[in-house]
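**Student:** what follows is a predicted protein model with its sequence.
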Amino acid sequence: MAHRAAQQPQQPQQQRRYDRQLRIWGDAGQSALRAASLCAISATAAAAEAIKNLVLPAIGALTLVDGTDLRQLPPTAHFFLSSPQRPHNRAHALVAALHALNSDVRTSFIPHHAHEFIDSVSAAYAFVLRFSLVLVADMPASHTLVRFLSQAAFRANVPLVLLRCHGMIGYLRVQAPTLCVLNARQDDLPPDLCIHAPFSHLQALADATDLNAISDTTQLTHVPFVIILTKALQLFRAQNDQKLPASPQQNKLFENIVRSLRPSHCPADALNFEEALKRSNLRLCYSQVNHIPPSVQAVLSHPNADPRTSTAFSVQLESPNHHHVFPQIVHYTKPRPAAHRIAEQQARFWLIAAAVNMFVNEAGRLPVRGSLPDMTADTESYLNLQRIYSEKAHKDAKRVLHFVHAIVDERGLDLDVDDALVISFCTNVHAIRVHSTSSISDELDDWNVDAFKEAAMLEGGLDPSGTGKASPYYPILRAVDLFHRANGRYPGSDTVVKDNDIALMHGYVATVKEQLGLQSNTGLWRHETEEMVRYANTELHNVAAFMGGIAAQEITKILTQQFVPLDNTLIVNMAEQSSITFAA
C-alpha cells in the first residue's frame, strides 16, 4: 500500500500572509483551497465579488468563461472593470484585475460564451470534469446551458453554484450531490471525556486520587472535575449493578454521591465541585449520554461506510462518451481533471469512515478526540490530564489507521492515504457529516413545493397583507424565467412596454401559484411582482457585493470540506433586509 507523507505546513511567508484564514480552517483547509480549480461562467459583478473573495485567500486555479465585449456595456456596469485601458473581453479584463490582487493564483480565461461550445449534457460533462467547482452567474435556472451543466455536474459529483442578482433581490443555489464534511465546526458539541466508560489510564488516575488524603485545601480545590465525576460514577455503579444513572431518582442519587465526595475541610464554594455538579457535566455520566451523535451515526450507517460491501473506496469517475473540442484556455490548462481529485477525496473519506466503523464495533465507542474543555485545575494537574487524553486519542487513531490498512490490503485498493488525514478525522469524528442536495435540473421539473410553502408560511410570505418578505421572490423568479423563455428578454428591460410586462408577469406568477395550490389567492404577491418588473434584471453593485460574499463563503465551505454548506437555496430581499433558506 502506498502512503503519502503528511501534508507540509504552510511556509513562514504564507503563514504571515494568510494568518487569519489559517486560524479558521488550518493547514488542511488551506491546502485543499490551493489544490482547487474553480470555473466561473459569466463574469458579472456578483461573480467578480465572489471570485475576489476566493482569489485573496489563494484558491489554486481560476478559469473565467465569458464572451461579452465590454464596449457594449456602460462603463459603470462593473466595479472591477472601470479602467479605460482594460481589454475588450470581459473575462480577460477581470482576470487581469484579479491577478493583480494575488499573483499566487493561476488565472486563465476563455473569451467565448459557454453556450457556444457546451451544447449537450455530454459536452458539459467533459467540461466540468476539469474543475473542482463551477460557478454560474446571472443565468436563469431554466436556461438550457444551466440544465446541461446541472445534469453533468450532478453525474460527475462536481459542485455547482448558481448566483443571481435581480435588482434588490439575491438568489443563491448550491448543488452538491454528495459532499463529505471533515469538520462541521460545531460549537455546541459536548466534551468527549469518557467519564461514563473511563479508559485504563483515566481510571488509574482517579483511583490514585484520594480526596480525603489531600490536606492542602488549595490542592484539593484544584482536582479536575473529571476525576471527581469518575470516582463518583464508580461508587454509583458499585451500588447499582454497574449501571449508569437512568432515572430522575437515580440522577438525584448520583448528585448526592458527588456531594459526599467533598471532604469536610474543602471550602463550600470550591469551583471544581461546582463544575462537577453542573448539569452539562452531570449529563456526561447518565445512561442517556449520546455516545454517537445521530449526525455521525448517519455517516457510519451509510452503505458507503460498510467495510465489507462498500464500493465507494475506489475512484469511480465515468469517462466522457465522446471527444469534445473546447476553445483554448488562455494562460493555463490544468493537466489532470480536478473532478478526479474530488473522487479521491470522497473515496478516502468513506475508507476512513469504514475503519471507524470497525473501531466502533471493537471498542463500542468513537475514537477519543483528545481535547479538554476549560476547567478549574492547577497547571500540573491539567497538563497531566491533557497528556492522558492525548495519548489515548493517539492510540485510538493508530487503531483506526490499522483498520484502514487492513481494508486496503484485503480489498486490494489502489488508494494512498495520508496518516495525518486519519488522525484529523479521528480528532473531529464527532463533527463529520455527509451533505447532499437535489439537482437544479430536477428542481425545475419537480420542485419541493412543500418545503417552500413551509418556509414561506413561517416567514409570513403567504399572507397577502404582509410585505418586506423574501420568500415570495422565489416563485416570482420562476415566473421571471418563464417570461424570459417566452420573450427572450427580462420583464421591465424594455421601458416602452413596461405596463404590458407587468400584466404578463402577473399571468406567469399566477401559473406558478397554481403549482403551489394558491391560485385562489389573487392578491398575493402583486406588489412584489411589480417590483420585480421595475428591477428589470439590473445588477446593483451593493447587492452583488453582498451576494458574492455569501457565494464565496459557501464555495469555501465546499472546497475545504469544513463547516456545513447551505441546503440548498437562499433568497435575500436587500430592500427589506430579509432572507429565507429552504431545500428546493
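**Tutor:** Great, that's in hand.
**Student:** C-alpha from now on. contacts and neighbour counts both.
**Tutor:** Noted.
**Student:** which element is encountered next along the chain beyond the longest helix belonging to the chain?
**Tutor:** If you go by DSSP state H, the chain has its longest helix at helix 379-411. Next helix or strand after helix 379-411 toward the C-terminus (DSSP states H and E): strand 417-418.
**Student:** after that next one, which helix or strand is next?
**Tutor:** Using DSSP H and E, the next helix or strand after strand 417-418 towards the C-terminus is helix 419-427.
**Student:** could you tell me the angle between that following helix and helix 379-411?
**Tutor:** Angle of helix 419-427 versus helix 379-411, following axes from the mean of the first three to the mean of the last three Cα atoms, to 10 degrees, is 120 degrees.
**Student:** who's in contact with helix 419-427?
**Tutor:** Applying Cα atoms under 8 Å, 6 or more residues apart in numbering, the contact partners of helix 419-427 are 3-7, 182, 352, 367-370, 393-394, 397-398, 400-401, 432.
**Student:** show me where this structure has its strands.
**Tutor:** Along the chain, counting by DSSP state E, strands occupy 3-4, 37-41, 61-65, 106-110, 133-137, 160-166, 169-175, 179-181, 417-418, 433-435, 569-573, 578-582.
**Student:** for comparison:
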Amino acid sequence: MASPSPKSPEQSEKNKQYDRQLRLWGDHGQTALENGHICLINATALGTEILKSIVLPGVGAVTIVDDNIVSDEDIGSNFFLECSSKNLNRGSEALRLVIELNPAVQGYAVQEPTDQILLDNPDFFKKFSVVIATSLSEKTIQNLSNHLWEINVPFILCRSVGFLGSFRIQLKEHAIVESHPDNEQHDLRLDVPFQTLFDYLNSFDIDSLDLKDHGHIPWIVILYKAVQKWKISNSNRWPMSRKEKNEIKAIIDQFKRLDDNGMPIYEENFEEALRAVNTALIPTFLPVKIQELLYSSSAINLTKESSPFWILCSALRTFVEAEGKGKLPVRGTLPDMTASTDHYVALQNIYRNQAAIDSEIVYRKVQEIVTQLHCDHISESEVKLFCRHAHDLHLIKGSSIVGEYQFNNTVSSYIARFLEEPDVMMVHYILLRAAEMFRSEHCRAPGEWEPESDISKLKTCVSKLLTDISCTPFPKDDHIHEMCRYGGAEIHSVSAFLGGCVAHEAIKIVTKQYKPVNNTFIYDGASTNTATFTF
C-alpha cells in the first residue's frame, strides 16, 4: 500500500516537492530512490529524456558516460543541448542542463568510450543501481550485456529511430515485495479467525443489538454472523458456490431491521455486507506462487551470499510451517467501512496487533538465520514490510540480451511464431536489429547518406536476421524503405514518450516496487501502437 501523503502544515519542503510520488511509493520508496545511482550511456535525445524523468523525482546520483562531441544533429533533436554546446562533450553539456531540474541530484560525466571502460575498469559499473544505454554498436551491446549480467547489475537497452522506439530490460533476478496488484484481496481471516478476532466477532449478538448499534457495527461482523448461522445447517462447511453465497445474502437480509410497514430499513453497513459476500468469503490459503518461492532451492539452501529476499522467504517458510499453521502472517490492514469510530478502531487494532505479533515472530527467525550465516543485518522495518506484502511477492528471473543476439533455438522459435501474424509489432524489432547490424557494417545509420542505395543494403541485413531464425523474407519492403527514410534521426516526440516509459521502469527497479516490463517493449509512433515481448 502507498503511504499517505504528509500532513499539512508540518510537511517539509522536500515532502511538498515529492508529494505526488510519495503517494505512489511511500517514504521508504523515496529513500530507496535517493540512494540510487543511475548510469546513462550516451546523452542522445532519448538518453536525456530518460534522465530528465529520473532526475525530477529525486534519484540520488546520475553518471553520464559519453565521449561524443555535440553536433548540429544533436542540437536539433536534443532539448538539453544549446547552440553554444556545439563541439563540446555531449555528456558534460547534457548533464549541466539536466541537473538544473533538481539541484539535489548529484551528477557526474565520464568522457570515455564504453568499450574502453569495459577493458580498463570493468568494476566501474558495479556501483550503479541501473545502467541505461542508447545508441550502442552490436559488439558493445553484447560485451556490456554480458558483463552486467555477470555482476548482476540491471541493464536497460534503448533504441529510438524515426517513429520507432524500443527498450529491453535485462534482469538476472529481481525480487519485488511491493508489487501493488490491481485487485488486492483483503486478508480478513473470517474462515480461520485468530483468537482476539474470534473473541471480538463473537461478542456481538445481532438479534439483540439496540437501535444505536445496529447501523454502526462493521460489515465484517454481519458477514461473519451470517456465515455462522448458515454453517449450522450445512455441516459446518464454508460457503463456496454462488448458490451458497446467495443463501448468505438471504440471511443478511433477515438481519435487517423493519419499519412499521414491515419493510427493511436501509442501513449502509448491511448493504456493504451484501456487496462483500463474493469477495470477502474467499478462504484463507497459501497462494501457489508464494509456496513456490518459499520452497525454492534459493530459499532452502541459504549461504552467506544469499540476498535478503531469500533469507526473508526462508524465515517466512518456517513461520508458515509452525506458528502460521499453513497461513501467511496477518496483513493487518482493513478496507474502509461504515461503522462507529469506536467499533472501527477496535477492529483495526485487533488486525494491527496480530500483524505485529506475526511479523515479530518472523523477525526473530530472520535474526537467527542472519546470525548463523554471518551476513548483513536485516532491519525490523524490512521484515514488517515483507510480512505485510507476503501475499503478493513477485520474482522476475530474466534472460540475457546476449542470448537474443546469438539467436538460440528458444529465441528463434519465439520470434518466428510472432512473425507469422500479419501486421505484428515484431517486424519493428527485426528492423531495429537490422539497423544496428547495418551501422556495425557501414559505420553509419541506414539512409544517413544515400537513402535509395541503402535500401538494398538494409534489406540484406534483414534477410540475414530472418535466415538466422529460419523465417521467410518480408512480403513487402515498405518498412525497410521507411527505416532508410529516417536516416537514423531521432524524432523528439518519440524519444520523449519512450524516455518517460524507460524512466518509469528504472524507478520500479530502484525502488523494488511495481512489476517492471518483462522484458521487451516496442513503440510505433506512427500508429501509436505498443507491444511487449519476453525473449
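**Tutor:** Yes, it's here. These figures come from a predicted structure and were not determined experimentally.
**Student:** before we move on, the earlier item: and the strands of structure 1 as JSON lines, adding mean neighbour count and distance to Leu559 of structure 1?
**Tutor:** Below are the strands of structure 1 laid out as JSON lines (neighbours: other Cα atoms under 10 Å; distance: least, Cα to Cα, whole Å):
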{"stretch": "strand 3-4", "mean neighbour count": "11", "distance to Leu559 of structure 1": "20"}
{"stretch": "strand 37-41", "mean neighbour count": "24", "distance to Leu559 of structure 1": "9"}
{"stretch": "strand 61-65", "mean neighbour count": "24", "distance to Leu559 of structure 1": "12"}
{"stretch": "strand 106-110", "mean neighbour count": "24", "distance to Leu559 of structure 1": "17"}
{"stretch": "strand 133-137", "mean neighbour count": "24", "distance to Leu559 of structure 1": "8"}
{"stretch": "strand 160-166", "mean neighbour count": "25", "distance to Leu559 of structure 1": "12"}
{"stretch": "strand 169-175", "mean neighbour count": "25", "distance to Leu559 of structure 1": "13"}
{"stretch": "strand 179-181", "mean neighbour count": "23", "distance to Leu559 of structure 1": "10"}
{"stretch": "strand 417-418", "mean neighbour count": "20", "distance to Leu559 of structure 1": "18"}
{"stretch": "strand 433-435", "mean neighbour count": "19", "distance to Leu559 of structure 1": "13"}
{"stretch": "strand 569-573", "mean neighbour count": "22", "distance to Leu559 of structure 1": "18"}
{"stretch": "strand 578-582", "mean neighbour count": "18", "distance to Leu559 of structure 1": "21"}
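**Student:** now those strands as a markdown table including distance to Leu94 of structure 1?
**Tutor:** Shown next, in a markdown table, are these (distance: least, Cα to Cα, whole Å):
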| stretch | distance to Leu94 of structure 1 |
| --- | --- |
| strand 3-4 | 37 |
| strand 37-41 | 11 |
| strand 61-65 | 8 |
| strand 106-110 | 9 |
| strand 133-137 | 14 |
| strand 160-166 | 17 |
| strand 169-175 | 22 |
| strand 179-181 | 30 |
| strand 417-418 | 37 |
| strand 433-435 | 33 |
| strand 569-573 | 26 |
| strand 578-582 | 29 |
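**Student:** so among the contacts of helix 419-427 of structure 1, which ones count as buried?
**Tutor:** 182, 352, 367-370, 393-394, 397-398, 400-401, 432 (16 or more other Cα atoms under 10 Å).
**Student:** need these in a markdown table with distance to Gln234 of structure 1, can you?
**Tutor:** A markdown table is the format used below for those (distance: Cα to Cα, whole Å):
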| residue | distance to Gln234 of structure 1 |
| --- | --- |
| Leu182 | 35 |
| Ile352 | 34 |
| Pro367 | 22 |
| Val368 | 20 |
| Arg369 | 23 |
| Gly370 | 22 |
| Ala393 | 22 |
| His394 | 25 |
| Ala397 | 27 |
| Lys398 | 28 |
| Val400 | 29 |
| Leu401 | 32 |
| Ile432 | 32 |
